[in-house]
Each structure stands twice: as C-alpha cells, then as structure tokens.
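**Student:** I'll drop the sequence and a predicted model, then ask my questions.
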Amino acid sequence: MRTVVERERKFECPADFRVPDLVGDSVAALGDPKVIKLDATYYDTPELRLTRGALALRKRTGGADEGWHLKVGAAGGARTEHQRALTRGSKPPDDLMRLVRGAARGGPVEPVARVETRRREWELRGADGSVLATLADDAVVGHDLVDGGRTAWHEIEVELVDGDEELLDGVERRLRDAGARPGSPAKIRRVLDERLRDLTTIEAGAATPVYAYAAATRDSLVAHEPAARDGDVDGVHDMRVAVRRLRSTFRSFRALWDQEQIEGVRAELKWLGEQLGGVRDAQVMGPRLDKAVRREQEELVLGPVAADLAARFAADEAAALTRLRRALSSPRYLQLLSTLDEVIEAPPVTDVSARWVNRRIHKAVRRADGLLDTALDRQAEKGVSDDDPALHEARKAYKRGRYAVEVRRHEGDKNAKRLVRGLKGLQDLLGDHQDSVITREVLRDLGVRAYGRKANTFTYGLLYAEQTAHGRELVARLPKAQAKARRRKLRRWLT
C-alpha cells in the first residue's frame, strides 16, 4: 500500500468556464493538456458512515494512479490518500478495510455511488521545467447507486507537486478573477448530498444543537482514526480531542441521557483517551525536551542527554502505539462506537428549553471561573506555588466550559465563537503551565535514573530549574488572561 499526502484547492465553476492564462508569478509555462476519463465506484455502509467521517473509499479506473484509494480528510486541503493496485474483484483490499473498520462499525461496505469524470489536465511548470502543480478541469457526472439519483457539475482542482502555498495563492487569484468560486465538496458528498442530509438530521427540540455537536464530534473521532493508527502526530491529537469533547458534552448535558448508560459511555471514552494519551504524551514530551536541551550552551550539556531523551521517548511512543492499535482493533472499541450511535442518533424524548441548554453552558464556564479564582486566591495568600494541582483542575474545567460553548458555536453563534477564542487563550496558558509541571516530573525521574547508573545529572537539574521558572512566569500571567477571557461582551449571551 502506498500513502501520499495531497495538497490541493478546489473550485466550483459554471459549465462554460474557461481556464485562464496561468503563466506568471512562479509559473513559467503550462504543459499541453491531457484528456483523461476516470470512472470511480465508491463504497460505504448503508448509513454512509465512511462519508460522514470524511473517508472516501473507491475503486477507480483511468489516470496514472488508477486502483483502490482511501482518501482521509475534507476536500480542498491537505488530505492523506492510501493507494492499492487494482484487483479483479469488487471487494476492497483487506489493508484498506482495516483502516475503515471503525467507521464501518466492523461491518461490510457496498457500492453506493459511481462518479464519471472527463478531465483535462495541465502541468504548471517552473522556469527550470519542474512540475510545480497540476490543474484538473473536471466535467463530472455522479450516480447514486441506491436511489438512482443523478447529478452533474463542473469543478477545478489544483494540486501541488513541487510548488508551495504561495503558488496556490497566485493560481487561486487568477481562477477567481475568471469566475471560479473557491471551495467544492468532495465528489462523493455532492452525489450523496440528499441522503446524507436525511441520515444526519436529528430532531430533539431545543436540545438538537447538543446532539448535533455530539454527532459531529463522533464523526471527527472516526475521521482521524486512520491517521492515529499510523501514529501521525496530528491524527493522534485530533482523535484525542474528539474523545475529550464527547466526554465533556455527556457531562455538561448529562440530564439529556439515561444516567447509568451515559456514565458507562464516559468510562469507555476515558479508556480510549488513555490509549491515545500514551502516544500523545511521548510525541509531545520528546520534542519539548529535545528543544530545551538544544537551547542550552554546549558546555552545560554534560553527557549524552539528547541521545538518552530520544531513546526514552522513542521507546515510549512505540510501546504506546502498539497498545493503541490493539485497542482500535478490539471489539471493545467497536462496541463503544455502536453505543455512541445509539445515544446520539436515537435521543430520548426530552422537554428542555433553549434557556436550559444555555444555563448548562453558563454553569460549565462559571465553574471553571470559580476554580481559577480559588487557585489564584491561594497563590496570593501563600505565595506562588506553580505546581498547585488546583491550577490543573481549573484547566480541565475550562476545557469543559469551552466545549460546552462550542455547542452554540457549532450552529453559527458569533458571540459563542468569540467566547471560545477567549477561553482557548486562557486554557492554552493553563495547558502550557501543566506541561511544565509534567516536564519537571519527567526530568526528575530521568535524573534519578541517571544517578542510579552513576551518570552526570547536572543538565537534568538545570532543565528542571528552567521549567520551574517558566511555570512561575506563566502563573504570573494568569490574572491578565483571566480578565481578558471574562469581558462582558463575550459572556452577555450566556446570562
């Protein structure tokens, strides 16, 4: 299986759109256009779980890369594509199916759509003849293989080869001047648009925004699973954040669900978060300490500190990734996803008001404010104690508060968007502080181990002292960040 990262931008355009002259900026010439016919069959579950999770599994003929493809991520940005050679049968290859096992809930997939594309493709070349990007002018016809629907459209794709984002910016300006509109959904989403809307619509009265947010977060969790399996730094992080958002939502709005069931779901999400956390911690702590060592003057780094750190965290990450892959391949994980489907898509009859939802949001933010007030009061009374666990509790509470506000941001509330930005700034400061606390714990452990093997521990102590100073400086910045996050205009809509 071959894996590539696509960096592209997509544009919608009218049927009579003509590609403008793109020579200029860093584009020195356009190659002669090639006409290619592409025929792709897309696979999914009856509930379109893969498509909802921004996964596109297809078998395509035509073009230089014909074969089986699994695209991961939203169209129009950087996407990962896993590629396999064509096979005779219609069954997707096992290695691709392993990557979508969670999205498919362990079940089979079947053909759901066919997309036929007549493509005119140009190579955008630099002055040295190198291919900077390709531009595809696509006339597309899509067929829904379940309900028989048909749709046709015209779009442009510009994909980087050896070029950069500046090149894409220049090409985009010329295309927009010629009448193209930025943004176009993935082909499979356009073909299945009506069915997707029917399958993803949730009706739960005033509580609908909560369920919609939970559904989007669950789909995000599934969307990042393939990258997390590969140990991709962003994939692990984003999947872990999705787990946290779900746990927080089920806590802040727990009255919407059966208490015993939802506490069981939260416990299982905690288990999944722990599997992801082991990988994430190693991925964050290793580079953090490596940078800290490299900042030191050479004469202050005594012994093979950098090498020891690299070996330690490489081993930690490898072991944690093995545990994560085992968890994601387990029946326990599939059962968790099925239970999430049940509690999100079949909401119980609830009689709550929009005010009730807003009050739950307000309560989550207010609780975080109270915890931070208490922690800062104690700092003022007893002096700076930058490893005070109360600061960590405030950080966790602000995360829950932010995720609660995101329920309203998800439905487009501009005040909620501003409040999320304010809370994130405070949360990031508290998060940086907590990282400094954990870093000190790791450094102390490493220093003790080094001492046990009679190695020089000076550098570990130096790094520890620097992390302590950094933690105190962060604590000193908290009151100002707190005041900024509490501006009346940000919170008016909650009261």
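**Tutor:** Here it is on my side, so go on. Numbering: from 1, shown residues only.
**Student:** when you work out contacts or count neighbours from here on, use the C-alpha atoms and nothing else.
**Tutor:** Will do.
**Student:** please name the nearest non-neighbouring residue to Asp219.
**Tutor:** In this structure, Asp219 finds its nearest non-sequential neighbour in Gly53, 4.7 Å apart by C-alpha to C-alpha, 6 or more residues apart in numbering.
**Student:** which other helices and strands contact whatever helix or strand Thr439 lives in?
**Tutor:** Thr439 belongs to helix 414-452 when assigned by DSSP states H and E. Applying 3 or more C-alpha pairs under 8 Å, 6 or more residues apart in numbering; DSSP states H and E, one finds that helix 414-452 makes contact with helix 389-410, helix 458-485, helix 488-491.
**Student:** got another, please set it beside the one above:
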Amino acid sequence: MATVVERERKYAGDEGFRLPDLTGCGGVVTMSDATVSDLDAVYWDTDDLRLARSGHALRRRTGGHDAGWHLKVGAVGGTRVEHQFPVGASDDGPPAELLALIRGASRGRPVTPAARVVNRRRERRLLDSDGRVLAEMAEDDVLAEDLVDGDGKSWHEIEIELVEGDDDLLDALADRLRAAGAREVPVSKSHRAVAGRLARFPDRSPTGAAAAVLGYARAQRDAIVGHHAAAYQGDEDAVHDMRVATRRLRATLRTFRGLWDRRESEAVRAELRWLGGELGRVRDGQVMATRLTEAVHELPAELVLGPVAARVGQRFAADLADASTALRAALDSDRYPDLLVRLDRLVDGPVENVDRRWVDRRVRRAVRRADARLDRALADSGPDGDAALHEARKKYKAARYAVELRVPVAGKPAARLVKRFKALQNLLGTHQDSVVTREVLHRQALRAYAEGENTFTYGLLHARQAAAAGHDRPAVLRTRDRARGRKVRRWLEH
C-alpha cells in the first residue's frame, strides 16, 4: 500500500466559464498540452455516511494512472493523505488493510457502495522555466449518482494539485481563477454526490454557555478519528497527536463533568485512559529511543565503553515493535469503536443547562488546583518530590486545556496564559523526562552488568541526567511567577 500527501484546491464556474491563461502565476512559465482520461469511481461508506461526515473518502476507481482502491483523509483545501491500493487487489470490496484505516471513522460499521462519480478529465502540467512540474491542473466534467436514493447531478470542476510548488503558487492561481469568475469548492466530489442525504442529518452545533466546552470536546474526538489511519501505520506525529487528543478529552470530561451523566462520563474517561495508554507505549518508546541515542552520540568516543548504542537500539526496537503490535490490536478491537460511539453520545448529545458563570468557575477551579499542587510539590524535598512534580504537571495540562477553550471569548489574555502554562508544563515535563530516563538507564545498566559488559557509560549518562534535573527548579519558579502575573489572569475573575 502506497501513501501520498496531496495539497489541492477545487474550483467551479458558472455556465460559460472559460479557463484563463495561468502562465505568469507564481513562476508558471508554460502549461503542457492536455491529456484526456475517463475516470469511473465508486465510493463506499456506512449507511449513515460516517466517512463523508468525518472527512474520509474511500473509493474504487478505474481509469487514469492511479486506478485502484484509494482512501483519502482530510478536508478539501488543506493537506490530505491518500492511501492507495493497486488495481486487482480486491474487486469484491475494500481491502482489509484499508478497512483497518477507517475503523475509527466508520465506528466499526460495515461499508457499502454509496455513490458513483464518472468524469472526463483533461489534465495539464504547470511548469517553471527549468521544466519543473509545479502543479497539475485537471478540468473535470462530472456525472455523479447517489447509489442509495438515486439522486443524480453534473457539474464542471477545476482541480489544482501541488507537485513541486508551494502555497504561494496556489494563492496566485486562486487569484487568477477568481478574476475569471471561478469560485472555490470546499468539498470533495464524493461529498457533493451524497449532498442530499448529508443535508438530512440535523445540525447539532452546540449552543448556549456549554457550546465552547462541547466544541472543544468534539474537536478532540475528531482529532482521534482524523489521526487514526496514520497512527495505525506507526506515524510518530499521528501517534502523538492522537494521544494528546485523548488527554484533552479526559481533562475536559473531568473539569466540566457536571454537564454529563457522571457514571457515563467517568466510564468514557476510563476508556480514554486505556486508549491513551496504548498510544503512550508507542510514543514513549519513540521519544526515549531518540533521547538515549542522542545522549550516547553526544559523548566523546573514549567515554563510550562497550556496545552502548547497539544495546539501546536493540532494546527500544524490540519494545517499540511490541508496543506497535499492541496498539494495532487495540485499534482493531471492538473496544475502540465502542469507545467512539459512547464518546459521540456525550459530545453530540444533550447536556445539562448551565450558564457562563458555571463554565468560568470550573476554569478557575482547574487553575487553582494546578497552582496548589505545584506549591505543594515544590515544598516537598523528600523522596516523593519527583512524583509530586509530575502530578503538578498533569494538573497544569488540565488547566491549560480548560483555558484553551476560553481563548475565542477571552482573547489575548487567555492565549498568553495558555502559552505560559505550556512553558511551565514543558519545564516540568523535562524534569519528568529526566526521572524516567534515569530509571531506564538504571535498568539498562543492570542488564549490561548481568551480561558482563562495562556499565561506566550508563552511570555517566545517569549522572548527567541527574545534574540537568537540578537546574529545573529555579526555571520552574520563574515560569510559575510569570504564569501567575496579574495581567494574564485578570480576565479569569470576570
């Protein structure tokens, strides 16, 4: 299965629209002659169009240079990731490999043919003076049919996809096309094909004082689903972003728990903790492997005694393989889509009627809890001090997430407080990284000793981590005081 990242924009024009000359836009010197192809695609979806509603498109297409099964993830107009499976791999239904990548979006439900899109495509390449292909432009005459309700429609569309060009090129081309009467199309062909059925789903945009909380929670739910495919394949950034979304959701469900049935929200939080734990095993292994490898390479060669780098690589390669297998098993399990369905009921369903003061009180409470926890941790000079600082860090994450959802209303002061909480959280995170790294180095040294290897380098690395951690406290105190400044907190009292 191949994976490509595409950046494209789509346009449509009224009857009589003529494509303008695009040379001179963003370095375009010439346009190649058009190549013509006939494309025929059947799009698959759940009976309630879960894929279309979450920015996914799964199709089986014939014709063109990339015929086969395709899964696109992402919104039109932004960066989209396309997973491709070759022609002939499966003619009866989507390949199992692609079904695994839509398990979050489909909530584990079966997919069936939902729409057919047939188009005659005229494609040109936009070239610069060196002959580089900056972008590909396609003019499509489209015929679409909803295979469930039989609704049919046709339209003319222009699609521009970057190759070696950049966003400035897309902006320049957009200006030229708009001047000629084109308008940007914000949705995909498959979305337009089933637009009639999509319109029947009620608008559940949150309203009232709880709207910001629900909107924030929905965004995190959508982030989990949006990063599912890449995380399933082990992409480091996707695993990280998916894990962060679970953390934000857990914190939001706790901070504002009076909005929902307590038993159900706590049960969902427990399931989010499980999912975050599976993601964390992968992410923590990725981060620790990079951290220790870099630490070994930074040492002078004469201080690296024994096969330290090799042992670190072997240890984390095995751990990461096990964690990745466990994560895929979790995402393949029934427990995962069941969690998403329960989460849907919470963030899309009715909530308790609250006013803005109720929401603001809970934001202030989250901030006060974080402050109090950090003060206690800084006063703890005993053996539990590191654990106390770690708990303070978690409280500041919850406080930061609570303040984040107030940024659209409170504006710059809230944004500044978020920034300062993040700086404090990062310092506490660096300290915790040192604690965990020392634990890993100690275990690694014991293994090396048991195998008769020299453990000097592990001890040296351990000492360096301990020394670095000792520099954290003054920085934490300074950053804490900045986060408690009157200017960034005044808005909390109003």
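**Tutor:** Sure thing, it's come through. For clarity, every value in this text was computed on a predicted model and none was experimentally measured.
**Student:** sorry, back to before: ok, the residue nearest to Asp219 of structure 1 to Lys399 of structure 1 distance?
**Tutor:** The gap separating Gly53 of structure 1 from Lys399 of structure 1 is 24 Å, by C-alpha to C-alpha, to the nearest Å.
**Student:** do the same with Arg295 of structure 1
**Tutor:** According to C-alpha to C-alpha, Arg295 of structure 1 and Lys399 of structure 1 sit 31 Å apart.
**Student:** so which of the two has more stuff around it?
**Tutor:** Lys399 (24 against 10; other C-alpha atoms under 10 Å).
**Student:** the aligned residue in structure 1 for Ser106 of structure 2 - how many residues pack around it?
**Tutor:** Counting by TM-score structural alignment, Ser106 of structure 2 lines up with Ala104 in structure 1. Look at Ala104 of structure 1: counted by other C-alpha under 10 Å, it has 23 neighbours.
**Student:** to which residue of structure 1 is Asp371 of structure 2 aligned?
**Tutor:** In structure 1, Asp371 of structure 2 lands on Asp369 (TM-score structural alignment).
**Student:** that older thread, need the three-state assignment for the match of Ser106 of structure 2.
**Tutor:** Here Ala104 of structure 1 is recorded as coil under DSSP: H, G, I helix; E, B strand; the rest coil.
**Student:** picking up where we left off before, what separates the helix holding Thr439 of structure 1 from the chain centre, distance-wise?
**Tutor:** Between the centre of helix 414-452 of structure 1 and the centre of its chain there are 20 Å (C-alpha atoms, centre = their mean, to the nearest Å).
**Student:** could you check the angle helix 458-485 makes with it?
**Tutor:** 170 degrees (axes from the mean of the first three to the mean of the last three C-alpha atoms, to 10 degrees).
**Student:** which residues in the stretch 101-250 of structure 2 form strands?
**Tutor:** 112-127, 133-146, 152-162, 183-185 (DSSP state E, counting those that start in this stretch).
**Student:** which one, of the ones you listed, ends up nearest to Val436 of structure 2?
**Tutor:** Closest to Val436 of structure 2 of these, according to C-alpha to C-alpha: strand 152-162, at 43.0 Å.
**Student:** contacts for the closest one, please.
**Tutor:** Residues outside strand 152-162 of structure 2 that contact it (C-alpha atoms under 8 Å, 6 or more residues apart in numbering): 6-13, 134-146, 170, 193.
**Student:** now Glu298 of structure 1: how far from Arg323 of structure 1?
**Tutor:** Glu298 of structure 1 sits 37 Å away from Arg323 of structure 1, going by C-alpha to C-alpha.
**Student:** would you mind measuring from the match of Ser106 of structure 2 to Thr201 of structure 1?
**Tutor:** 19 Å.
**Student:** mean shift of the helix holding Thr439 of structure 1 relative to structure 2?
**Tutor:** Compared with structure 2 after fitting, helix 414-452 of structure 1 deviates on average by 2.2 Å (mean C-alpha distance after the TM-score superposition for structure 1).
**Student:** quick check: the residue nearest to Asp219 of structure 1 touching Ala104?
**Tutor:** No - between Gly53 of structure 1 and Ala104 there is no contact under C-alpha atoms under 8 Å: 9.9 Å.
**Student:** how about Cys260 of structure 2, nearest residue that isn't a chain neighbour?
**Tutor:** Actually, residue 260 of structure 2 is Trp. It isn't Cys. For Trp260 of structure 2, the closest residue by C-alpha to C-alpha, 6+ apart turns out to be Val351, at 5.7 Å.
**Student:** check which helix or strand that neighbour maps to.
**Tutor:** Using DSSP H and E, Val351 of structure 2 sits within no helix or strand.
**Student:** for it, grab the count of nearby residues.
**Tutor:** Counted with other C-alpha under 10 Å, the neighbours of Val351 of structure 2 add up to 15.
**Student:** do the same with Ala394 of structure 1
**Tutor:** Ala394 of structure 1 - counted by other C-alpha under 10 Å - has 22 other residues nearby.
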